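Q: sharing a model prediction with you, sequence too.
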Amino acid sequence: MTLLSPEQVAAQKANVDAFFGVAGKIFEGFEKLAALNLQAVRATLAETQENMAKVSGTTEPPQWFALQAGFTAPFAEKSLSYSKQVFEIASSTQAEVTQLAQAHYERYNDRVQAFVEETAKHAPTGSEAAVAAWKSAIAATTTLYETLQKTGQQAVQFAESNLDVVTASASKAVQGNSEKAPVAAGAKR
């Protein structure tokens, strides 16, 4: 004798599958972020070693200032690139999780609608108003979910376009400063 009906077992299996699907996508996002961080640390260590070798070979203050100015621009550009890659990882992970959640929601919504339809067939006369209220509540919930999903997508797109604008303007500012810095550092005071 089983305690659960086949429909309940199927629903539980779908919920478990959805949970592990979402957990897997989130874990993949963390893996990508960890790989990016390891790559950034490795590159930073190598660059720092190279820069320390250059600095230790300088004997004149103007050379030292010119080297320091030359270190700033690449660091700023790499920081901007890193930030953009982190955002892309987070954005793609969020999109994949949203896609899985959307599929799960659609399955769940279909089951609820089928349940309401089946209940309506067997409902006693005079309960049409209650069935209509259920259907109206389901339709309102579906509309709310779709609106929230569209708003979330628009927010992500807005953030992405703002990040692109900030990255582009910061990159231009860094390039402008790096072109001016060696001239100023090399000038005698």
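A: Looks like it arrived, so ask away.

Q: make it CA atoms for all contacts and neighbour counts henceforth
A: Fine.

Q: helices or strands up against the host helix or strand of residue 134?
A: Under the criterion DSSP states H and E, the helix or strand holding residue 134 is helix 128-186. For helix 128-186, the elements it packs on are helix 61-122, judged by 3 or more Cα pairs under 8 Å, 6 or more residues apart in numbering; DSSP states H and E.

Q: angle of the helix it packs on against helix 128-186?
A: For helix 61-122 against helix 128-186, the angle by axes from the mean of the first three to the mean of the last three Cα atoms, to 10 degrees is 170 degrees.

Q: so which elements touch helix 61-122?
A: On a contact count with 3+ Cα pairs under 8 Å, 6+ apart, helix 61-122 meets helix 6-56, helix 128-186.

Q: check the offset of the longest one from the chain's centre.
A: Using Cα atoms, centre = their mean, to the nearest Å, we find the averaged C-alpha position of helix 128-186 to lie 10 Å away from the chain's own average C-alpha position.

Q: kindly report the same for stretch 78-93.
A: Worked out by Cα atoms, centre = their mean, stretch 78-93 lies 8 Å from the chain centre.

Q: now do stretch 66-81
A: 26 Å.

Q: contact partners of it?
A: Contact with stretch 66-81 is made by 51, 54-55, 167, 170-171, 174-175, 177-178, 181-182, 185-186, as judged by Cα atoms under 8 Å, 6 or more residues apart in numbering.

Q: now swap in stretch 91-106 and tell me
A: With contact meaning Cα under 8 Å, 6+ apart, stretch 91-106 is reached by 14, 18, 21, 22, 25, 26, 28, 29, 156.

Q: and it, which residues are buried?
A: For stretch 91-106, the neighbour count (16 or more other Cα atoms under 10 Å) marks 91, 93, 94, 96, 97, 98, 100, 101, 104 as buried.

Q: for the buried ones among the contacts of stretch 66-81, write the corresponding ChimeraX selection.
A: This is the ChimeraX syntax for the buried subset of the contacts of stretch 66-81, where burial follows 16+ other Cα under 10 Å:
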select :167,171,174,175,178,181,182,185
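
Q: use this one as the comparison:
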Amino acid sequence: MARIRTTVDGLVYEDDVEPRMLLVQYLRERLGKTGTVIGCDTSNCGACTVHLDGMSVKSCSVLAVQANGAEVLTIEGLERDGQLHPMQQAFHDNHALQCGYCTPGMIMQSIDLLGDNPDPSETEIREGIEGNLCRCTGYQNIVRAVQDAASKMKPGASATQQSSAQPVAGGGA
């Protein structure tokens, strides 16, 4: 067993884990963060995407011991004071989901994309989310949702548009 200490969604956890335990397993099985979905177990689908120290990672390809000392942000950690993150709200408003299986990972990847490029073109959005697969939507509404969130998260957007925006650097804490 290996001892880890990690911050997940703003709370510090200390645990003994098997050295081969995946981060996605730790989040779901130990911490109950079931919004982080296990999709393919091969890092192809992106459903398990979380932020590790402010960058999106596929948690099925990261060992829990690699998160020792790190900050992890999951889909559950985005909501603040009863307000959805602007990306979550944009996915809702733009009907950017059908079955919802890919949605947590797609949202986490899209937030990371906007952290790198706050005003992406449609092509840049499609390229930025290409590691996350959706079998239902055809991506049109997902692209619209990312564009909508980008407009609301831009510096200079109205205070009501930015009210639930949270920093994503350093795991969003």
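A: Perfect, thanks for sending it. All values reported here derive from a predicted model rather than from experimental measurement.

Q: TM-score for these two?
A: Comparison of the two superposed chains (TM-score structural alignment, normalised by the length of structure 2) gives a TM-score of 0.19, and 57 aligned residues with a Cα RMSD of 5.0 Å.

Q: sorry, back to before: out of the buried residues of stretch 91-106 of structure 1, who's nearest residue 9 of structure 1?
A: Using Cα to Cα, residue 104 is the member of those that lies nearest residue 9 of structure 1, at 15.7 Å.

Q: and stretch 153-169 of structure 1, what's buried?
A: Applying 16+ other Cα under 10 Å to stretch 153-169 of structure 1 flags 153, 156, 160, 163, 167 as buried.

Q: okay if I get these as TSV plus distance to residue 7 of structure 1?
A: Putting the buried residues of stretch 153-169 of structure 1 into TSV (distance: Cα to Cα, whole Å) gives the following:
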residue	distance to residue 7 of structure 1
153	33
156	37
160	42
163	46
167	51
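
Q: ok, so of the residues you listed, who is nearest residue 63 of structure 1?
A: For these, the nearest to residue 63 of structure 1 is residue 167 (29.8 Å; Cα to Cα).

Q: ok, how many other residues are close to the closest residue to residue 174 of structure 1 other than its chain neighbours?
A: Of all residues not flanking residue 174 of structure 1 in the chain, residue 73 sits nearest, at 5.7 Å (Cα to Cα, 6 or more residues apart in numbering). Using other Cα atoms under 10 Å, residue 73 of structure 1 has 20 neighbouring residues.

Q: and residue 8 of structure 1, by the same measure?
A: Applying other Cα under 10 Å, we find 11 other residues in the vicinity of residue 8 of structure 1.

Q: which one of the helices and strands packed on helix 61-122 of structure 1 lies nearest to residue 122 of structure 1?
A: When those are compared (using Cα to Cα), the closest one is helix 128-186, at 10.9 Å.

Q: quickly note the distance from residue 158 of structure 1 to residue 165 of structure 1.
A: According to Cα to Cα, to the nearest Å, residue 158 of structure 1 and residue 165 of structure 1 sit 11 Å apart.

Q: actually residue 106 of structure 1, not the one I typed
A: Distance from residue 106 of structure 1 to residue 165 of structure 1, counting by Cα to Cα: 36 Å.

Q: and what of residue 69 of structure 1?
A: Going from residue 69 of structure 1 to residue 165 of structure 1 by Cα to Cα gives 25 Å.

Q: same thing with residue 117 of structure 1?
A: Counting by Cα to Cα, the gap from residue 117 of structure 1 to residue 165 of structure 1 is 50 Å.

Q: and what of residue 105 of structure 1?
A: Between residue 105 of structure 1 and residue 165 of structure 1 the computed distance is 35 Å (Cα to Cα).

Q: contacts made by stretch 107-124 of structure 1 with the rest, please.
A: 128, 131, 134, 135, 138.

Q: switch to 10 Å and redo it
A: 7, 11, 14-15, 101-106, 127-128, 130-132, 134-135, 138-139, 141-142 (Cα atoms under 10 Å, 6 or more residues apart in numbering).

Q: cool, and stretch 17-33 of structure 1?
A: Against stretch 17-33 of structure 1 from outside (Cα under 10 Å, 6+ apart): 11-16, 34-39, 85-101, 103-105.

Q: burial of residue 137 of structure 1, as a residue count?
A: 12.

Q: sorry, slip of the keys, the one I care about is residue 104 of structure 2.
A: A count of nearby residues for residue 104 of structure 2, using other Cα under 10 Å, gives 22.

Q: please apply the same query to residue 122 of structure 1.
A: Other residues lying near residue 122 of structure 1 total 8 when counted by other Cα under 10 Å.

Q: separation between it and residue 132 of structure 1?
A: Residue 122 of structure 1 is 14 Å from residue 132 of structure 1, where distance means Cα to Cα.
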